[in-house]
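3D model of this:
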Amino acid sequence: MAGLRDILLIVVAFSVCTGDEHDHKYSANEEVVLWMNTVGPYHNRQETYSYFSLPFCRGNKAGISHYHETLGEALQGVELEFSGLDIQFGVNQPKETYCQIELDEEGLAAFRYAVLNHYWYQMYIDDLPIWGIIGEADEDGEYLWTHKRLDIGVNDGSIVDVNLTSEAKFKLHVGAKIPLTYEVVWKKSPVKFEDRFDKYLDPSFFQHRIHWFSIFNSFMMVIFLVGLVSMILMRTLKKDYQRYSKDEEMDDVERDLGDEYGWKQVHGDVFRPASYPMLFSALVGTGCQVAAVVLFVVLIAIVGELYTERGSLLSTAIFVYAATSPVNGYFGGALYARMGGKVWIRQMVVSAALLPTLVCGTAFLVNFIALYYHASRAIPFVTMLAVACICLFVILPLTLVGTVLGRNLNGQADFPCRVNAVPRPIPEKKWFMEPWVIIPLGGVLPFGSIFIEMYFIFTSFWAYKIYYVYGFMLLVLLILSVVSVCVTIVCTYFLLNAEDYRWQWTSFLAGCSTAGYVYLYSIYYFFFKTKMYGFFQTAFYFSYMGLFSTVLGIMCGTIGYLGTSYFVHKIYSTVKID
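You can find the predicted model right below:
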């Protein structure tokens, strides 16, 4: 019994000492850990290095190991290291020297480079981020800030506010002995624990009148576009139906002498399988999954405020993507079966591996560059192994389940018209009716409905802003979906009216072309809205912007194709075909 009692006492004591950062509750004199995270140039937010990659020294307290608690933390390059500073809850710490730096030529060069390139560093106390600047330069030389004053606000045993003040400039020169000091001041704060992240948000930026006006403008454009499309198509289709009904009343001789034209003439080829059906079905399946992931993650972010936890948004996206893999298999497998595809296992593998291959390929390229620069953005091997295991043992089996269900439940072709054995020749038409003209025009209006929101999203990712207005994002996603469907339906109608039955790829690529305009906008944003520089940041920016645009294009293309597919089935099912 005595031995069991000792074990229980040890367990309780250990939980008391280590549970503070997780339940955010502290008792008097309890240790508060100051984690040093990363350091990097202010204008290159995503270019980060370990804090102690600069010749800083640590405090005297024994080290505490930090392990990545989530996959998102590891993928985002979080590098928490214990500062070694002695901070106790509620106990004021007067100014004290915790270590001393002796500058040699190598250390001087490192600090000078950091100061001249406006390096900032990030720390965490109780999951609250703190930013500070390394130093400053003037005509007399470069200076290092050597004193950290931490003002910590407390409310009901929880830390609700942290402010850092950098003081005491020290001129950098070879052989200098630089004392690093710190000071901690505790005070009561009226801020509630659930509101402690509000200070990091920027309502004046995200809820600016321009943001509201852009949403209203996009909403009005949707109403106008839907009304216009409905009016044009309904009136035009009504005339088409009347003309086709008159044609049906003619005898064969009159019909042969008549001037037949329009979308009815391709009824025997319009449901012909798209070229490259395996790739097409894989893209559509992936697009359905991406749309589901974006919808679920945005809804979770609206309810759960994911920005309050390090890496939580990325971790949630990975979990939701893995869990929604059956959506990919179901829609992709069903479409492939309706197109008469036979090698369904290969199609399933292509569908499951399409997006992970794009993401991992881009991440591998950036990771190679990050390793060369010794940046914290380099993904550890264990993390890459974890991602590979998720793909092999979660995503692939779930995609297989979805594919089997899709083939059995929705894999039978239900076309309202028979498909001719011999393809009908596509007649010559005016240049502006060619798919290569229709496709780029199809992305103009969808991009116009989202480009203001793209500015806010880019700014939150590439600058020091926390995106939190997910209600705006949800509304913009709905607007984008409606506009994409309307535009691709109009494009497809013109194409079919020109007796060109290659509507599947045209409708997909017309919606997908939105991504091209987004990427062009990202190029403009890089050169005119940021001050990024250097090969690392340039490669990082354009690689991930290319990946973002590609994924957005797959989603928009899929939404456009699905809406157009319903439209095509509808118009051909309402016309009597002999």
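
can we go C-alpha only for contacts and neighbour counts from here?
Fine.

would residue 164 count as being in a strand?
Yes. Counting by DSSP: H, G, I helix; E, B strand; the rest coil, residue 164 is found in a strand.

helix/strand/coil for the residue nearest to residue 158 when sequence neighbours are not counted?
Using Cα to Cα, 6 or more residues apart in numbering and skipping the chain neighbours, the partner closest in space to residue 158 is residue 25 (5.2 Å). Under three-state DSSP, residue 25 falls in the coil class.

residue 466 too?
Going by three-state DSSP: residue 466 is coil.

check which helix or strand the closest residue to it other than its chain neighbours maps to.
Ranked by Cα to Cα, 6+ apart and with sequence neighbours excluded, the top spatial neighbour of residue 466 is residue 460, at 5.5 Å. Assigned by DSSP states H and E, residue 460 belongs to helix 444-462.

who's in contact with that helix?
Residues from elsewhere that reach helix 444-462, judged by Cα atoms under 8 Å, 6 or more residues apart in numbering: 44-46, 206, 211, 214, 218, 221, 465-467, 473, 476, 479-480, 483-484, 487, 511, 514, 517-518.

buried residues in it?
The neighbour-count check on helix 444-462 (16 or more other Cα atoms under 10 Å) flags 444-454, 456-459, 462 as buried.

ok, now stretch 154-169?
154, 158-162, 164, 166.

how about this one, so we can line them up?
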Amino acid sequence: MAADFRIRTMAWAPLLLLSCLQSVSAFYIPGWSIKSYSDGEPIPLFVNKVYSDNTQLQYAYSELPFVCAPSGRQRPGTGLISGSNVALNLGEVLRGDRIMVSDYELEMGKDEEVHYLCAHQVDRAGLERAKEVVKDGYVAEWIVDNLPGATSFVTVDKSRKYYAAGFKLGYEEASMVTGQPRYFLNNHVTIAIRWHRAPGRDGRHGKKVIVGFEVYAKSIEAGNRAAGGVPIDLAHPPGFELTMAHNITNTTLARELDASYVLGEYDDGAENATLTIPYTYSVYFIEEPKIEWANRWDLYFVNQDDSNKIHWLGIINSIVISGLLTAVVAVILARTIHGDIKGYKEGLEEGKLRSITGVKRTSKGLRSPKKSFEKDCLLAQPDALDGTPTTLPDDEDDEQLPEEITGWKLVHGDVFRSPAHGHLLAPLIGSGMQLVFMATGLIILSCFGILNPSFRGGFISVGFALYILAGSFSGYYSARVYRTFGGTNWRTNAIVSATLIPGLLFATIFLLNLFVWAQASSTAIPLGTLIALIALWLLTQLPLVYLGSWYGFTKSGAYTHPIKANAIPRQIPPQSWYARNAQAALLAGLVPFAIVFVELMFVFRSLWQDKSGYYYMFGFLAVIGAILILVVMETTVIAVYIQLCNENYNWWWQSFLLGASPALWIFAYSIYYFLHHLHIDGALSTALFFSYSFLACGTLGVALGTVGFLTAYAFVGRIYGAVKVD
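Sure, this is the predicted structure:
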């Protein structure tokens, strides 16, 4: 069934960009792409999916066994056929959307007090499925004019109205006699379409635009209905209970006793027993003079406006912390290091010190320039990629460096020594650059309003397109770093760079998909989409990474260092507990984590509960993200400086771990959020939550680790380049 969905994706990146723009109306730019309706013009209603805060499994609404099956009839004036699937972009498929044309008939301006839809029969399996859906608190998502159906509420102070996307499929209440749970299905919906006069020429011709789509669900018993199946009482009817016992004709005594719903005499337990569920709906069109079409999404975010003070508190907290770190970095760069360099050069001019790359002063006088040159050439032999140095005997004239050379200057001959396992670090740096490019593009497009709730699935689709196109950046930076570390097989490095992160993501998602497929959930990625993703990966991204690697390795070459590494590595003295790799990374990660801690609650709530509220926070996230990157850079500079002062020159991997460490704290926060804020049940839903959290934190860690590495690289090159005297 899922394979029948049409997906606008191709194996080539330019066509993928076009597929993301599924139609002009997908863009939500105020004043553009407005759909206006004349009175009596049909308005299509699409059914999408059902989802719940208590589980990560979503289901297509049309595939539920207890809802009306599509009639398949033509919808005049729309060119649509009931039951036909709507073409989806890549992002919509990956987020679990399954959009289908419904049989609900809406005409602009035409109110319908009550309309009969269908009477659907379910067997015992379908009845149990309906109970599970109601018990798990599932809500349905319908779509009209690209707006999701919503339930309206008012704020705590009752001053403003806001929307909560979706509507409940049913409700649960306890029996007053037995205390057992009873489940009721919402089989009647009241649809309220709020309209505003269309802007411009359409408005002068009497056309209208839709600015609100509200759905109010109600449970109405199967009995007490007029001819045609419509209920007589719409105001306060008894609910429709999900039980075979409810099929008895006279329910007066049953309601009085209440216990009769669980007594066997009203349900003989026959396997072929069925329950008939009648579905009806009402439609009302309401003029909304205060809301313009360009602002129609505001009601979905009014409730989040109440947290603005907390958002600004988080931003102020971030600015204060980053300001303190900036002051510390300024002291390190402007005073401490500048003073060290100045003292070094003054001592050199007085003849007390030697240049790092020049002539050495010894107790026997100046070393022969020729002899010094020959030895420096030997010491400058490049290390192997695995960090193993070329061992050469020291000269008898070499003595201990003068006491004036202390701290970070002592490791000048080893600071640019190639790290161990550099063949793994280089692909990570390339993958991080790819992620940074993608994230930057998404933030820019979101700030300009191109990515927004109206562009359904656009965030994921455009993110994939940017990631694929950024493959050339990945290959370029990975190859240059790889060659700097002394690597020679750039083709292997290109393949590792192209498969490391995508391979991990694909393998994890495919494994999870096997279990989700077994649940017939729309969360499962269809087989056709998986094939399309593999094609994008192998036929588009891999060649781009390969091309970037070729150019970076053969044309641009290795990065140059101001100081050549000595052949004999200097012995690293014992480090304090806080200066060791793991402890230093964890401690350094606490500072950036403190920057985003306040915002994390809103981010997690938007992702796992509000479902679409993350669009509202892009302004705040852009500011917090910029501050986070700045803090990661400053923290890395401080930590690397302390490490070098402790005569530990193994900063390559350490700088990457320092930058990536906030992701570990964020993953720890996700565990806390799962335990204290979510109510997810089931082993599969739990596995999905932690797998998605791990993948998200892992990719964030690679991106931030790359930022830390590049910052440390620039910092180390700057300070050691400043002390070099030609």
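
any idea what the TM-score is?
Once superposed, the chains reach a TM-score of 0.91 (TM-score structural alignment, normalised by the length of structure 1), with 560 aligned residues with a Cα RMSD of 2.3 Å.

the helix holding residue 460 of structure 1 aligns to what range in structure 2?
With TM-score structural alignment applied, helix 444-462 of structure 1 matches the range 590-608 in structure 2.

of all the buried residues of stretch 154-169 of structure 1, which two lie farthest apart?
Pairwise distances across these peak at 24.2 Å for 158 and 166 (criterion: Cα to Cα).

any idea what residue 494 of structure 1 aligns with in structure 2?
Match for residue 494 of structure 1 (TM-score structural alignment): residue 642.

report how many residues lie close to residue 492 of structure 2.
12 (other Cα atoms under 10 Å).

likewise for residue 81 of structure 1?
For residue 81 of structure 1, using other Cα under 10 Å, the count is 22.

and it, how far from residue 510 of structure 1?
49 Å (Cα to Cα, to the nearest Å).

try residue 478 of structure 1
Applying Cα to Cα to residue 478 of structure 1 and residue 510 of structure 1 gives a distance of 18 Å.

same check, this time on residue 174 of structure 1
62 Å.

between those two, tell me which one has more neighbours.
Taking neighbours as other Cα under 10 Å, residue 174 of structure 1 and residue 510 compare with residue 510 leading, 32 against 13.

ok, now how distant is the more buried one from residue 127 of structure 1?
For residue 510 of structure 1, the distance to residue 127 of structure 1 - Cα to Cα - is 44 Å.

just residue 155 of structure 1 next, same as before
In terms of Cα to Cα, residue 155 of structure 1 sits 16 Å off from residue 127 of structure 1.

quick one: end-to-end distance for stretch 120-129 of structure 2.
First residue to last in stretch 120-129 of structure 2 (Cα to Cα) measures 14 Å.

list the buried residues of that stretch.
120-124, 126-127, 129.

repeat for stretch 317-332 of structure 1
For stretch 317-332 of structure 1, by 16+ other Cα under 10 Å, it's 317-318, 320-332.

what's the neighbour count on the alignment partner in structure 1 of residue 173 of structure 2?
In structure 1, the residue paired with residue 173 of structure 2 is residue 138, using TM-score structural alignment. Taking other Cα under 10 Å as the neighbour definition, residue 138 of structure 1 ends up with a count of 8.

same check, this time on residue 484 of structure 2
So residue 484 of structure 2, with other Cα under 10 Å, has 22 neighbours.

how close does the counterpart of it in structure 1 sit to residue 408 of structure 1?
Here residue 484 of structure 2 is matched to residue 338 in structure 1, going by TM-score structural alignment. Separation of residue 338 of structure 1 from residue 408 of structure 1 (Cα to Cα) stands at 11 Å.

how about the nearest residue to residue 410 of structure 1, chain neighbours excluded?
residue 334 (5.5 Å).

which ones are touching the one you found?
403, 406-412.

name the residues that touch stretch 421-430 of structure 2?
Stretch 421-430 of structure 2 is contacted by residues 385-387, 473-479, 481-482, 485, 487, 493-494, 496-497, 500, 653, 702, 705-706, 709 when judged by Cα under 8 Å, 6+ apart.

mind checking which of those residues are in helices?
473-479, 481-482, 493-494, 496-497, 500, 653, 702, 705-706, 709 (DSSP state H).

out of the contacts of residue 334 of structure 1, which are buried?
403, 406-407, 410-411.

out of these, which sit inside strands?
Using DSSP state E, no member of those falls within strands.

between those, which is nearest residue 265 of structure 1?
Using Cα to Cα, these come closest to residue 265 of structure 1 at residue 411, 26.8 Å.

how near is that closest one to residue 277 of structure 1?
Residue 411 of structure 1 is 14 Å from residue 277 of structure 1, by Cα to Cα.

mutual contacts of those two, please.
residue 336.

what are the boundaries of the strands in structure 1?
Under DSSP E, structure 1 gives strands at 34-41, 49-50, 81-82, 93-102, 119-125, 128-133, 135-138, 141-155, 158-171, 177-188.

picking that back up, just put the contacts of residue 334 of structure 1 in JSON lines and tack on distance to residue 422 of structure 1.
Below are the contacts of residue 334 of structure 1 laid out as JSON lines (distance: Cα to Cα, whole Å):
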{"residue": "403", "distance to residue 422 of structure 1": "30"}
{"residue": "406", "distance to residue 422 of structure 1": "29"}
{"residue": "407", "distance to residue 422 of structure 1": "26"}
{"residue": "408", "distance to residue 422 of structure 1": "29"}
{"residue": "409", "distance to residue 422 of structure 1": "29"}
{"residue": "410", "distance to residue 422 of structure 1": "26"}
{"residue": "411", "distance to residue 422 of structure 1": "24"}
{"residue": "412", "distance to residue 422 of structure 1": "22"}
